[in-house]
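Asks: no FASTA, just this:
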């Protein structure tokens, strides 16, 4: 197309009014697979530029593992405390028995004298009898137990036979070796024998 751009009309000699150029229609890309849609720089859906959200790790959360570790520590401390308490209770009972046994060993001469006095009838009545009974009651509160009595079956674990009397009278119905005389009573504290009872025994006929 040829446009006459002269400002003067060659026929009339007048100045021509400028004619506004016709607006050109934008070219539309037709059917191009690589064409953009929308603003420049905006990625098309499905072009592979959208980032997928980061997947969470398969491992446990750190707080969960920390809680498990603390629980295991607590269980271990509790087990240690239970074992400690058992050991302390056992040692306390053993120390108590040891202390009581030490006292009984120191009082053995006094207890033997009281036993001999009772055998000879000197503790039938009076203040001395009350003192002897209070002493034995006090020792009993600490787990002290007297060993040896006439008529008991002889037990070598807690009795010591000093004499064997074949002609001694036994309790009716006795079928085992039996104590017929107590020369010195024995004493034990808990399972600990402080002194075995020294006795005379006899066998059934």
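Replies: Noted; the coordinates are in hand. On a predicted model such as this, the values are computed, not experimentally measured, just so you know. Numbering: from 1, shown residues only.
Asks: going forward, measure contacts between C-alpha atoms and count neighbours the same way
Replies: OK.
Asks: tell me the SS of the residue nearest the centre of the chain?
Replies: Centroid check for the chain by C-alpha atoms, centre = their mean gives residue 79 as the closest residue, at 2.4 Å. The local conformation at residue 79, judged by DSSP: H, G, I helix; E, B strand; the rest coil, is helix.
Asks: Tell me, how many residues neighbour residue 66?
Replies: 11 (other C-alpha atoms under 10 Å).
Asks: Could you say which helix or strand holds it?
Replies: Using DSSP states H and E, residue 66 falls within helix 62-119.
Asks: what distance separates that helix from the middle of the whole chain?
Replies: Counting by C-alpha atoms, centre = their mean, to the nearest Å, helix 62-119 is centred 17 Å from the centre of its parent chain.
Asks: And here is the other one:
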């Protein structure tokens, strides 16, 4: 124990003691250093707060947009059915349907489900299996109802038929 206490200090330890002694002698310098450290901490907290609120705002926007678009999906289904029946070839209703689809796409709505896609249970709902040679096994062979996503959030999975080997 005596060896440790009698060992001379290094220059770094001596300078640290000198800095502590200088701040002990000058209380205004110690107060300024303390306030500067508090200011840096507050600034870091504020930057983190700004980033967190921006992220939460974007998540809330996506969630609200998704809920609104989810209520419009039956209209989208009717538009698809009318197109497949040939009722939307021309006319004012075709123009309105196109404008509605453009607006929804600008809001981030994308279709899920196309023939030939690899079946993914996260975005597809397998309604039936269909033996076919038109596409590879475990791929979508027929889309029964389109699915939709906003960003990474799946609003409605696509109902599909999955190809199996003949």
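Replies: The structure has been received and is ready for your questions. Note that this is a predicted model, so its numbers are computed, not measured.
Asks: Just the strands from structure 1, written as ranges.
Replies: In structure 1, the segments counted as strands under DSSP state E are 144-147, 159-164, 178-184, 186-189, 192-195, 197-202.
Asks: Select, out of those, the one closest to residue 60 of structure 1.
Replies: With C-alpha to C-alpha as the criterion, residue 60 of structure 1 lies closest to strand 192-195 of the strands of structure 1, at 57.1 Å.
Asks: Mind giving me the packing neighbours of that closest one?
Replies: helix 62-119, strand 186-189 (3 or more C-alpha pairs under 8 Å, 6 or more residues apart in numbering; DSSP states H and E).
Asks: about what we covered before: now distance to residue 68 of structure 1 and mean neighbour count too, for the strands of structure 1, in CSV please.
Replies: Compiled in CSV, the strands of structure 1 are given as follows (distance: least, C-alpha to C-alpha, whole Å; neighbours: other C-alpha atoms under 10 Å):
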stretch, distance to residue 68 of structure 1, mean neighbour count
strand 144-147, 51, 19
strand 159-164, 59, 18
strand 178-184, 64, 23
strand 186-189, 48, 23
strand 192-195, 47, 18
strand 197-202, 60, 23
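Asks: of all these, which lies closest to residue 72 of structure 1?
Replies: strand 192-195 (40.8 Å).
Asks: which residues of structure 2 does the closest one align to?
Replies: With TM-score structural alignment applied, strand 192-195 of structure 1 matches the range 153-156 in structure 2.
Asks: what does residue 129 of structure 1 align to in structure 2?
Replies: Looks like residue 129 of structure 1 aligns to residue 94 there (TM-score structural alignment).
Asks: Now do the contacts for the nearest residue to residue 111 of structure 2 once chain neighbours are set aside.
Replies: In this structure, residue 111 of structure 2 finds its nearest non-sequential neighbour in residue 148, 4.6 Å apart by C-alpha to C-alpha, 6 or more residues apart in numbering. By C-alpha atoms under 8 Å, 6 or more residues apart in numbering, the contact list for residue 148 of structure 2 reads 109-112, 154-158.
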